[in-house]
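In: Below is the sequence, then the predicted model.
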Amino acid sequence: MPNIQNTITIPATAHKVISVGAYNGLLNTSTDFSGRGMPYGRYGQKPDLVAPGVNVLSTKTGGGYDRFTGTSIAAPFVTGSAALMLEWGNVRRNDPFLYGERVKAFLCRNAARSFPRAYPNPEWGYGALNLCETMDELVIFNQRGGAFR
């Protein structure tokens, strides 16, 4: 019987990959289908963060809408957030040095955390995606010449 606390597999265990788990946004609870992981040596805790992944309304093939559940519907939240960050930094020239590892660091640093959980942890990683807080800190970071608040 596999250990539920060690169900994250390759490629999610890779260091430079942003590993995304899923949580139930309505109940603010973890899901049993989302991979969980223990610390991976020098690569740190996985997943890196979680995003809504239960009954998410989205478009469906052939038109219309449907509700989907899984990490495959959670990951696009993080992908879209990273794309918006890169647009702000590189396309709009607000931070031409914003690249993958810094995007990951800002996302993890500003993830929403529900206490009394300790973070990072095998279910939630560094917490739930929080693009608003991430962008606020990114703007302030750049206004201060690269210093965290």
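Out: Looks like it came in fine. Just so you know, these numbers come straight off a predicted model, no measurement behind them.

In: Please make it C-alpha for all contacts and neighbour counts, starting now.
Out: Noted.

In: next SSE after the one helix or strand residue 103 maps to?
Out: Using DSSP states H and E, residue 103 falls within helix 100-109. Under the assignment DSSP H and E, the closest C-terminal helix or strand after helix 100-109 is helix 131-143.

In: Got another one to weigh against that:
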Amino acid sequence: MLVTAQNTSTLLKTQRPDLDPVTGAASALYNGQLQNSQPLTNIQATPTSAAGNAQADNINAAFAKTRVLLQASVPETAATQGTATQAFKDYMDTPVAQRIREQFLKGMGLTEDDVKAMPPEKQQAINDKISDLMQHTEALKHAESARHTQEEQV
């Protein structure tokens, strides 16, 4: 009995059937599931190897697309992260009273220019509401700190 073993490329199925073909191929490549990879230039074109070539071409194309997408998305992420970080720092640098005022006006759909254009009575009414909101916020902070103090003592 003569047994021959061919050295061929095999692609194991991914464990996740919910992956689309591009993600599945990239996952297979990253997880090392592509076994015995060989250059395709030495393989003769037969019906069975043509299917293998098409499959290998699809895998290579998916891997190339994934690399291009990953390389293209890195600068955008870095730029967004820098912008978001700067926006957060700017927000935290503003005084609490100003943040409360901006949130209140935004909730009412107003801007500072709108408030300045109002008659003095309406401006005073808005300022009184904002002042009440700040006092309420401070009262909540004090109540919260008192509750934490009581919990620590118990």
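Out: Thanks, I have the structure now. Computed from a predicted model, the values in this text were never measured in an experiment.

In: care to give me the TM-score?
Out: Once superposed, chain against chain, the TM-score is 0.22 (TM-score structural alignment, normalised by the length of structure 1); 49 aligned residues with a C-alpha RMSD of 4.5 Å.

In: mind listing what's buried in the helix holding residue 103 of structure 1?
Out: Buried residues in helix 100-109 of structure 1, defined by neighbour count with 16 or more other C-alpha atoms under 10 Å: 103-104, 106-109.

In: Could you single out the nearest of those to residue 74 of structure 1?
Out: Closest approach to residue 74 of structure 1 among those (C-alpha to C-alpha): residue 107, at 14.5 Å.

In: what's the burial count for the residue nearest to the closest one when sequence neighbours are not counted?
Out: Spatially, and ignoring its direct neighbours in sequence, residue 107 of structure 1 is nearest to residue 134 (6.0 Å; C-alpha to C-alpha, 6 or more residues apart in numbering). Other residues near residue 134 of structure 1 come to 21 when the count uses other C-alpha atoms under 10 Å.

In: helices or strands up against whatever helix or strand residue 58 of structure 1 lives in?
Out: Using DSSP H and E, residue 58 of structure 1 falls within strand 56-59. Secondary-structure packing of strand 56-59 of structure 1 (3 or more C-alpha pairs under 8 Å, 6 or more residues apart in numbering; DSSP states H and E): strand 65-68.

In: which other helices and strands contact the strand it packs on?
Out: By 3+ C-alpha pairs under 8 Å, 6+ apart, strand 65-68 of structure 1 packs against strand 56-59.

In: Give me the contacts around the strand it packs on.
Out: By C-alpha atoms under 8 Å, 6 or more residues apart in numbering, the surrounding residues in contact with strand 56-59 of structure 1 are 65-69, 73.

In: Could you pull out the buried residues of that strand?
Out: Going by 16+ other C-alpha under 10 Å, strand 56-59 of structure 1 has these buried residues: residue 56.
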